[in-house]
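A.B. asks: Fold the following.
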Amino acid sequence: MIHWIKKILGLARRERITTELIEQLPAHRLCRKYIDGELATDMESEVFDNIMCAVELHAEVVNGGFNQYYYNSGGERTERAENTFAKLGAMQIADVVKRANEQYAASRDELHSIWDGTKEGFSHGYKEKIFDAFDDEYYALMKNDKQLYTLIGTYIKQHPKDFLTQ
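C.D. replies: Reported below is the predicted structural model:
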């Protein structure tokens, strides 16, 4: 309970990332601790930011599909998310993201002219079913959050030197 209170108040000391920690924790828990900021890491690093691109895409797509992802992100980090999934070894997911990115690029001008901040504008992509096939494929491949966390945690375990705390 005390640790939880310290965490809320920002007084909790983040745990160092060591070889032992990487080896001991199950992949999904290692990832959660990493992305939740419980581990001392450089949150400004490229590797952390790339992983967060994939986490952000996943969260948006699971919540409201690719339409919501592109609406909220403006497509700014789509290529990095795609590349991160490939780096994590999730080639099928990277392919779905790549094709969704291509569809977004082809539809960008139309969508941006309609996405005017209203519910109707936001719903246009859903009504036109622009991203439905990609949503279905993504959901079939990525069944739950734990699957993503395991992918990331496994990557950390395979590349520990990129994550160890000095």
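
A.B. asks: Going by C-alpha atoms from here, please, whenever you check contacts or count neighbours.
C.D. replies: OK.

A.B. asks: Could you find the closest non-adjacent residue to Asn101?
C.D. replies: With CA to CA, 6 or more residues apart in numbering as the measure, Thr78 is the residue that lies nearest to Asn101, at 6.7 Å, once sequence neighbours are left out.

A.B. asks: To what extent is the one you found buried, counted in neighbours?
C.D. replies: Thr78 has 22 neighbours, counted by other CA atoms under 10 Å.

A.B. asks: And for Ile5?
C.D. replies: Using other CA under 10 Å, Ile5 is surrounded by 11 other residues.

A.B. asks: Quick check: it vs Ile35, distance?
C.D. replies: Separation of Ile5 from Ile35 (CA to CA, to the nearest Å) stands at 19 Å.

A.B. asks: could you pull out the strands for this structure?
C.D. replies: Per DSSP state E, the chain has strands spanning 15-16, 39-40. These are given in chain order.

A.B. asks: Show me what the first one packs onto, helices and strands only.
C.D. replies: Going back to what we said before, that points to strand 15-16. Counting contacts by 3 or more CA pairs under 8 Å, 6 or more residues apart in numbering; DSSP states H and E, strand 15-16 packs against strand 39-40.

A.B. asks: For the comparison step, fold the sequence that follows:
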Amino acid sequence: MNDLDFVLKRIDPWVEKYICAGPSALDPLEVVGVGVWMLEAEVNNGGFDQYYFNSAGDLALQTVEALKAIGAGNTASLLSAANAEFPGSVPPVNRAERQEALGRIRETVRFASLEAEFYRYEEDLLTLLASYLRAHAGDG
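C.D. replies: Okay, here's the model as predicted:
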């Protein structure tokens, strides 16, 4: 089974759980899968602004650690830098509060330069995530 099919099969129920019950319903392995998957999907689709605006941003802080866990240190640094653009260097976990904060900082943040680095794809997040999930197949 290729990496994409493996990851999708593994995380589809986790994403559904996340959508229905929120981030607190996820166990640590599920946070890694959902966090990394949603980060890549949202940033590729609409940049960091979209990532934080949508529910994926609820996991912004945990996803930094998830990226480190799968071996994506460069991407973890990019997300940390994006997180630091928020007041207090922490994006609000609450989506409505995060959207409000995003509206206040949108004109001054450096998301464009961080996105340019992200789009260089120095780390293959899908391959790293698949390897991590395969190594933890018995977890969660």
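
A.B. asks: tell me the contacts of the alignment partner in structure 1 of Leu126 of structure 2?
C.D. replies: Per TM-score structural alignment, the equivalent position to Leu126 of structure 2 in structure 1 is Tyr149. Taking CA atoms under 8 Å, 6 or more residues apart in numbering, we find Tyr149 of structure 1 in contact with 27-29, 31-32.

A.B. asks: Could you write me a ChimeraX select line covering just the buried ones among those residues?
C.D. replies: In ChimeraX, selecting the buried portion of the contacts of Tyr149 of structure 1, with burial taken from 16 or more other CA atoms under 10 Å, looks like this:
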select :27,28,31,32
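
A.B. asks: How about the contacts made by the counterpart of Asp135 of structure 1 in structure 2?
C.D. replies: Asp135 of structure 1 maps onto Glu115 in structure 2 when the alignment is built from TM-score structural alignment. Under the criterion of CA under 8 Å, 6+ apart, the neighbours of Glu115 of structure 2 are 43, 47-48.

A.B. asks: a markdown table for those, including neighbour count and distance to Gly71 of structure 2?
C.D. replies: What follows is the contacts of Glu115 of structure 2, written out as a markdown table (neighbours: other CA atoms under 10 Å; distance: CA to CA, whole Å):
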| residue | neighbour count | distance to Gly71 of structure 2 |
| --- | --- | --- |
| Val43 | 18 | 19 |
| Gly47 | 20 | 22 |
| Phe48 | 24 | 21 |
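
A.B. asks: Give me the number of neighbouring residues for Ile114 of structure 1.
C.D. replies: Here the neighbour count serves as a burial measure; for Ile114 of structure 1 (other CA under 10 Å) it reads 16.

A.B. asks: Nearest spatial neighbour of it, chain-adjacent residues omitted?
C.D. replies: In this structure, Ile114 of structure 1 finds its nearest non-sequential neighbour in Gly121, 5.1 Å apart by CA to CA, 6+ apart.

A.B. asks: For that neighbour, give its distance to Ala100 of structure 1.
C.D. replies: Applying CA to CA to Gly121 of structure 1 and Ala100 of structure 1 gives a distance of 19 Å.

A.B. asks: When those two are compared, which one has more neighbours?
C.D. replies: Higher neighbour count among Gly121 of structure 1 and Ala100: Ala100, with 24 against 16, using other CA under 10 Å.

A.B. asks: Tell me which residue of structure 2 lines up with that one.
C.D. replies: Residue mapping for Ala100 of structure 1 onto structure 2 gives Ala82, with TM-score structural alignment as the criterion.

A.B. asks: could you list every residue that touches its match?
C.D. replies: For Ala82 of structure 2, the residues meeting the contact criterion (CA under 8 Å, 6+ apart) are 48, 110-111, 114.

A.B. asks: buried subset of these?
C.D. replies: Among the contacts of Ala82 of structure 2, those buried by neighbour count (16+ other CA under 10 Å) are 48, 111, 114.

A.B. asks: what's the spacing between the second one and Phe6 of structure 2?
C.D. replies: I take that to be Phe111 of structure 2. In this view, Phe111 of structure 2 and Phe6 of structure 2 are 31 Å apart by CA to CA.
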